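Novice: sequence and predicted structure are below.
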Amino acid sequence: MHVTLPDGTRLELPEGATGHDAAAAIGPGLAKAAVAVRVGDEIRDLALPLADGDAITIVTPKSGDDYLYVMRHSAAHVTAEAVGAVIPGARLGFGPPIEDGFYYDFELPRPLTEEDFPAIEAEIARIRSAKAPFARSVMSIDDARAYFAERDDTYKVDQVEELARQGEETVSLYRQRDFVDLCRGPHVQDTGRIGPVKLLSVAGAYWRGSEKNPQLTRLYATAFTSKADLDAHLERLEQARARDHRRLGRDLGLFHFDDYGPGFPFFLPRGMTVVNGIKAAVRDELETMGYDEIQTPTMLSDELWKISGHWDHYRDNMYFAEVEDQRFAIKPMNCPGACLVYRSRRHSYRELPLRFAEFGHVHRHELSGVLHGLFRVRAFTQDDAHVFCRLDQVQDEVRAVLALTDRFYRRFGFERVDLKLSTKPEKAVGTPEMWEAAEEALRNALGDRPYGIKEGDGAFYGPKIDFEVTDVMGRAWQLGTCQLDFNFPERFDLTYTTADDTEERPVMIHRAITGSLERFLGILIENTGGDFPLWLAPEQARVLPVADRHAPYAEAVRTRLRERGLRAEVDGRSGSVGRRIRDGELDKVPFLLVVGDTEADAGTASVRARHGGDRGTMPLGELADWLAAEAQSSAAP
């Protein structure tokens, strides 16, 4: 048999050779350093056999993210052992590596709190210093079931039984010291190869992600190969905490979550101002691009969702209600409603393209364990648009969407936008010729733009382009999408009359720019740290009277600013001006205007800019004109 190395070299090996055999065949130094082998997209234990033709990479401490993945997997086992030592009686769930760290789920006889962290971290340090080897063994399904049942490891027994249902006949276990865990691996050679570990937080998590199962305690942690790397990561986490949209949303009075509606955000007046600003920016684009805005019902007959296919593929994520013995569904998506709008009357080829836009409020059932601020909610607003066009019009429509995203993301400070083209999946509707033409139209529309390819990742109804933005923390978010759809026009029997008086089906383009207004706002809050640009700030100026006698003039200043279309308030509370200036800075108000005797007598205001410091004293009329011009210029794409 042979395997292929990263440089394309073919390495001949005996039949049944393992990853360790491959490393040894390349060289003794590599065999000593090897911790795992990457086979395609999978990182495996070195003891597992390779197959003829496998493309492999030997994982060593110099392998970057692959090595971190293996090392963090090992750190999860050590952490589980440490928790069991600090809290005897802990039952083990899952403990996988994740992006930037790992977690482990436990059923515990008492609550685990951050006060336990020092003791657990000290135990982790002792286990690391022992340099105990990770030893792999194999058991039959029956022996493994009996082994964990005898140890009263309920969740491990459940995992063994699930593997049996999947057809597995044996399972692998890993031991370090006296700690044994069910695991596929791989792991580093010994506990001394694990870098510094830091426990981060505690959360709840349902076993296997189902709210029908017991809720376990999830301990999040991370590990790096060096203390310097760990410290740099912790610094990034601290910056992220300072920008956490949930905290800023509360502190800035933007939105609220209530126990009476978990996962359903309440937008407060200041937050609604920002949401309306985002909507206005979208509508500015719609007006110039020939879109017609529509509104479709929030609740529609369940028969509609059977036609659309959501009943078969999305029913568990939908909410339902009954009215006069008829079953309705609360919409999780806007597309079927847009199809009904198109179908409400006949259309000619001369009318196409038709562009329908909607700020549709949708509801999707999410498990409580995955709800996360505005990023994962049960109700949100999509800035959807559905374009109905001929196939020969697709390229121009997609180019218009690309230009729109360029302008829109730049307006909100997102400079890096990565494009991904997803092509035909295995299960797809439409003819091969139609798919070929659609994918070619998307490629031509992309032109010279750099983009990635996601082979086979298109929707079953058509190929798509996804838009990923990178925020100030270096995190990538998929926001917008542009999808071609041949399925809905077929399902809903949508047609248009051609030039020779025949009926043809339009192509349906699903287009979203923010994706979800709520999620977009959450990202924007974290990207800006709540320090919105002037045009979007919920409070653009705050007037601070020095004493009570200056309150009437402060009100006059506010009135003058509001007449110029500015959002201005007065902070007339008792207390020092310095304290109120500090409060204005904490509230991230762009301009603070101080007025006392001198300003009231002269008809001026002392201007303090959040970015730029003291701007001196300005006449009221000049100030209002200047602030209005600043707000307008800050809104430019």
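Specialist: Yep, that arrived. Numbers count the residues shown, from 1 in each chain.
Novice: going forward, measure contacts between C-alpha atoms and count neighbours the same way
Specialist: Will do.
Novice: any idea which helix or strand comes after the top helix by length along the chain?
Specialist: When the chain is scanned for its longest helix (criterion: DSSP state H), the result is helix 65-86. Sequence-wise, the next helix or strand downstream of helix 65-86 (DSSP states H and E) is strand 91-92.
Novice: could you point out the helix or strand that follows that next one?
Specialist: If you walk from strand 91-92 toward the C-terminus, the next helix or strand you reach (DSSP H and E) is strand 97-98.
Novice: that next one packs against which elements?
Specialist: Contacting strand 97-98 under the criterion 3 or more CA pairs under 8 Å, 6 or more residues apart in numbering; DSSP states H and E are the following elements: helix 65-86.
Novice: give me the buried positions along the helix it packs on.
Specialist: By neighbour count with 16 or more other CA atoms under 10 Å, helix 65-86 contains the buried residues 66-84.
Novice: before we move on, what about stretch 455-462?
Specialist: For stretch 455-462, the neighbour count (16+ other CA under 10 Å) marks Gly456, Asp457, Gly458, Ala459, Phe460, Tyr461, Gly462 as buried.
Novice: repeat for stretch 399-414
Specialist: In stretch 399-414, the ones that count as buried by 16+ other CA under 10 Å are Arg399, Val401, Leu402, Leu404, Thr405, Asp406, Phe408, Tyr409, Arg411, Phe412, Phe414.
Novice: and the two most separated of those residues?
Specialist: Using CA to CA, the two most remote members of the buried residues of stretch 399-414 are Arg399 and Phe412, lying 20.4 Å apart.
Novice: quick check: the spatially most central residue of the chain vs Asp418, distance?
Specialist: Centroid check for the chain by CA atoms, centre = their mean gives Trp477 as the closest residue, at 5.6 Å. Plainly put, Trp477 is 10 Å away from Asp418 if you go by CA to CA, to the nearest Å.
Novice: shared neighbours of these two, anything?
Specialist: Taking CA atoms under 8 Å, 6 or more residues apart in numbering as the contact rule, the neighbours common to Trp477 and Asp418 are Glu468, Val469.
Novice: now tabulate the buried residues of stretch 455-462 in CSV and tack on distance to Asp259 and secondary structure.
Specialist: Putting the buried residues of stretch 455-462 into CSV (distance: CA to CA, whole Å; DSSP: H, G, I helix; E, B strand; the rest coil) gives the following:
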residue, distance to Asp259, secondary structure
Gly456, 41, coil
Asp457, 38, coil
Gly458, 38, coil
Ala459, 36, strand
Phe460, 38, coil
Tyr461, 39, coil
Gly462, 40, strand
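Novice: could you dump those residues to JSON lines with distance to Glu123?
Specialist: As requested, the buried residues of stretch 455-462 are exported to JSON lines (distance: CA to CA, whole Å):
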{"residue": "Gly456", "distance to Glu123": "47"}
{"residue": "Asp457", "distance to Glu123": "45"}
{"residue": "Gly458", "distance to Glu123": "48"}
{"residue": "Ala459", "distance to Glu123": "48"}
{"residue": "Phe460", "distance to Glu123": "51"}
{"residue": "Tyr461", "distance to Glu123": "54"}
{"residue": "Gly462", "distance to Glu123": "53"}
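Novice: try this one side by side with the last:
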Amino acid sequence: MLYPDGSLELVGNAKLDRRSPLARMVGYETDKQRTAKQEPPHIKLMQQLELVDREPGSDQGNLRWYPKGVLIKRLLEEKVGRLVRSAGAMEVETPEMYDYHHPCMEKYLARFPARQYRLLSGDKPYFMRFAACFGQFLIASDAQISYRHLPLRLYELAHSSYRREKSGELAGLRRLRGFTMPDMHTLVGDLPQGLEEFGYQYRLSMEWMDSLGVPYEAAMRAQQEFFDENRDFYTGLAKLLGRPMLLELFDRRYAYFITKFEFNVVDTQGKAAAMSTVQIDVENGKRFNIEYVDHDGSRRHPYVLHTSLSGSIDRNLYALLEHAAAEMARGAKPQLPFWLAPTQLRLLPVSSTHTDHCLKLAQTFAAAGFRVDVDDRDAGIGRKVRDGEKEWVPLLAIYGEKEAASGKLALRDRTGGQSELSPEALQTLMEERQGEEPHRPLPLPVRLSLRPKFYG
């Protein structure tokens, strides 16, 4: 364990609360048991909320996404895209399959065999990418790069990536065979510049994780000699985090990286799943013949930082749903962040005579950038409230004769409490909760009576 004061302690000697996320992550990492013995609760939640489901017509671990799930996915993608672009990344797009016998690929795959999907085009073998590394490395190897361009950041929303995980390890959104990975690679001239960029991307990753509102723990890995030479740097990262982190030190490199970190979420079953991660790669700049011209005119191979500030988009939804399941187990109402809620406000007309006004209000709120629907079904108000609760709609607003007379809506807030608000005050409330987060329109018809049922 590495503590914020810089001290180290063997995991076996650390006095951790066995119920804490950190202790459970440590147990998961030391146990190395990756097989899921029972179905995690987020699977039932993703189905009941009509977000995602298994696809029996495809290979295991390749899922179907319903409209509400696609909405959440696109919002997460847009948010992480904003973050990497604000960090100076240039967005590219690369193929999903690669020549298995390409000289660079063959060397890479021989050293680091992965669980690949393979296919033939005629008699020529290809593999489906499991990250955007290959395409970005090939772009960089053909580019003319100066030391003045460093650090140079390339980014791709790798939609999709494929990894043929063992069937026993597949568990809903936690581990998939087909997934979406926001993937950034940064070229740096030397290790001091690499550490500076590593620290910067560590802070960006913290910003991402904090914005989700999901508890997370850190795991750091480093070659012993490199750690000893840069111990103050690592202590600074632990201090920035403000709590202990798991530290793995190794004498000989077993992979291409000299150091890496992961921010992990720990689910209701005690399984840890990596989200944000950054690695300093000391091999692939040379392997893929990436070069830059240094200030003295010499040609050098850069080091490469492999980065996903968010981890896979699919796993982010897993983290949110598992956190909600934990809240349910504690007796709290589960909910998604307001900006990710498929319906942010549902208007509940008391009778059919109030439906037209609710539809006009919905149109006004939608024009202001919010996702608002109207429960126009022939059902009692109690049923409409219960159904809104089951869908985790954050705001339910009742409109009937009383509300028509007062000019205010009877609001039920999922975060707690009831109130009466004018449409203007309600819009102000939604603006405060939305903040500067990305927004997209409602993914389904405004009228609930016009919606198909995708699950159950």
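Specialist: Structure received. Remember, predicted model here, so these are calculated numbers, not experimental data.
Novice: one step back: from the buried residues of stretch 399-414 of the first structure, pick the one nearest Ala33 of the first structure.
Specialist: Within those, the smallest distance to Ala33 of the first structure is 42.0 Å, found for Phe414 (CA to CA).
Novice: quick check: Gly529 of the first structure touching Arg246?
Specialist: No: in terms of CA atoms under 8 Å, Gly529 of the first structure does not count as a neighbour of Arg246; the distance is 11.2 Å.
Novice: since we're on the nearest residue to Ala324 of the second structure once chain neighbours are set aside, how many residues are nearby?
Specialist: The spatially closest residue to Ala324 of the second structure, leaving aside those adjacent along the chain, is Pro334, at 4.7 Å (CA to CA, 6 or more residues apart in numbering). Residue neighbour count, defined by other CA atoms under 10 Å, stands at 23 for Pro334 of the second structure.
Novice: look up how far Val374 of the second structure lies from Met430 of the second structure.
Specialist: 17 Å.
Novice: hang on, I meant Arg115 of the second structure
Specialist: In this structure, Arg115 of the second structure and Val374 of the second structure are 47 Å apart, going by CA to CA.
Novice: who has more neighbours, those two?
Specialist: More neighbours surround Val374 than the other of Arg115 of the second structure and Val374, with 24 against 13 (other CA under 10 Å).
Novice: that one matches what in the first structure?
Specialist: Alignment note (TM-score structural alignment): Val374 of the second structure maps to Val570 of the first structure.
Novice: what's near enough to touch that match?
Specialist: Each residue near Val570 of the first structure by CA under 8 Å, 6+ apart is listed here: Arg542, Val543, Leu544, Pro545, Ala554, Glu555, Arg558.
Novice: with Leu404 of the first structure instead?
Specialist: Taking CA under 8 Å, 6+ apart, one finds Glu285 in contact with Leu404 of the first structure.
Novice: swap in Arg390 of the first structure?
Specialist: By CA under 8 Å, 6+ apart, the contact set of Arg390 of the first structure is Tyr349, Leu352, Pro353, Pro506, Val507.
Novice: aligned partner of the fourth one in the second structure?
Specialist: Put plainly, it is Pro506 of the first structure. Pro506 of the first structure maps onto Pro302 in the second structure when the alignment is built from TM-score structural alignment.
Novice: ok, Met184 of the second structure touching Glu156?
Specialist: Yes: with contacts defined as CA under 8 Å, Met184 of the second structure counts as touching Glu156 at a distance of 6.4 Å.
Novice: more neighbours: these two, which one.
Specialist: Ranked by neighbour count (other CA under 10 Å), Met184 of the second structure and Glu156 place Met184 first, with 26 against 23.
Novice: and the helices in the stretch 451-600 of the first structure?
Specialist: The residue ranges that make up the helices of the stretch 451-600 of the first structure, judged by DSSP state H, counting those that start in this stretch, are 487-491, 517-528, 551-563, 577-586, 597-602.
Novice: now, of these, which is deepest in the fold?
Specialist: Comparing these on average neighbours per residue, with mean count of other CA atoms under 10 Å, the densest one is helix 517-528 at a mean of 21.
Novice: okay, that one sits on what stretch of the second structure?
Specialist: Helix 517-528 of the first structure lines up with residues 313-324 of the second structure when matched by TM-score structural alignment.
Novice: rewinding a little: look up how far Arg300 of the second structure lies from the residue lying closest to the match of Pro506 of the first structure once chain neighbours are set aside.
Specialist: With CA to CA, 6+ apart as the criterion, Pro302 of the second structure has its nearest non-adjacent residue at 5.0 Å, and that residue is Gly189. Distance, Gly189 of the second structure to Arg300 of the second structure, using CA to CA: 8 Å.
Novice: have a look at how far, on average, the match of helix 517-528 of the first structure is from the first structure.
Specialist: Between stretch 313-324 of the second structure and the aligned residues of the first structure, the post-superposition mean distance stands at 1.4 Å (mean CA distance after the TM-score superposition for the first structure).
Novice: check the offset of that stretch from the chain's centre.
Specialist: Relative to the mean C-alpha coordinate of its chain, stretch 313-324 of the second structure is positioned 8 Å out (CA atoms, centre = their mean, to the nearest Å).
Novice: what sits up against that stretch?
Specialist: 41-42, 45-46, 72-73, 76-77, 172-175, 179-182, 212, 214, 265, 267-268, 275, 310, 333-336.
Novice: recalculate using a threshold of 6 Å.
Specialist: For stretch 313-324 of the second structure, the external contacting residues (CA atoms under 6 Å, 6 or more residues apart in numbering) are His42, Leu173, Arg174, Thr180, Asp267, Pro334.
Novice: counterpart of the third one over in the first structure?
Specialist: When you say that, I think you mean Arg174 of the second structure. Using TM-score structural alignment as the criterion, Arg174 of the second structure maps onto Phe375 of the first structure.
Novice: skip the chain neighbours and tell me the closest residue to its match.
Specialist: Take Phe375 of the first structure and drop its neighbours on the chain: the residue closest to it by CA to CA, 6+ apart is Arg519, 4.7 Å away.
Novice: now the one you found: how far from Glu526 of the first structure?
Specialist: If you measure Arg519 of the first structure against Glu526 of the first structure using CA to CA, the figure is 11 Å.
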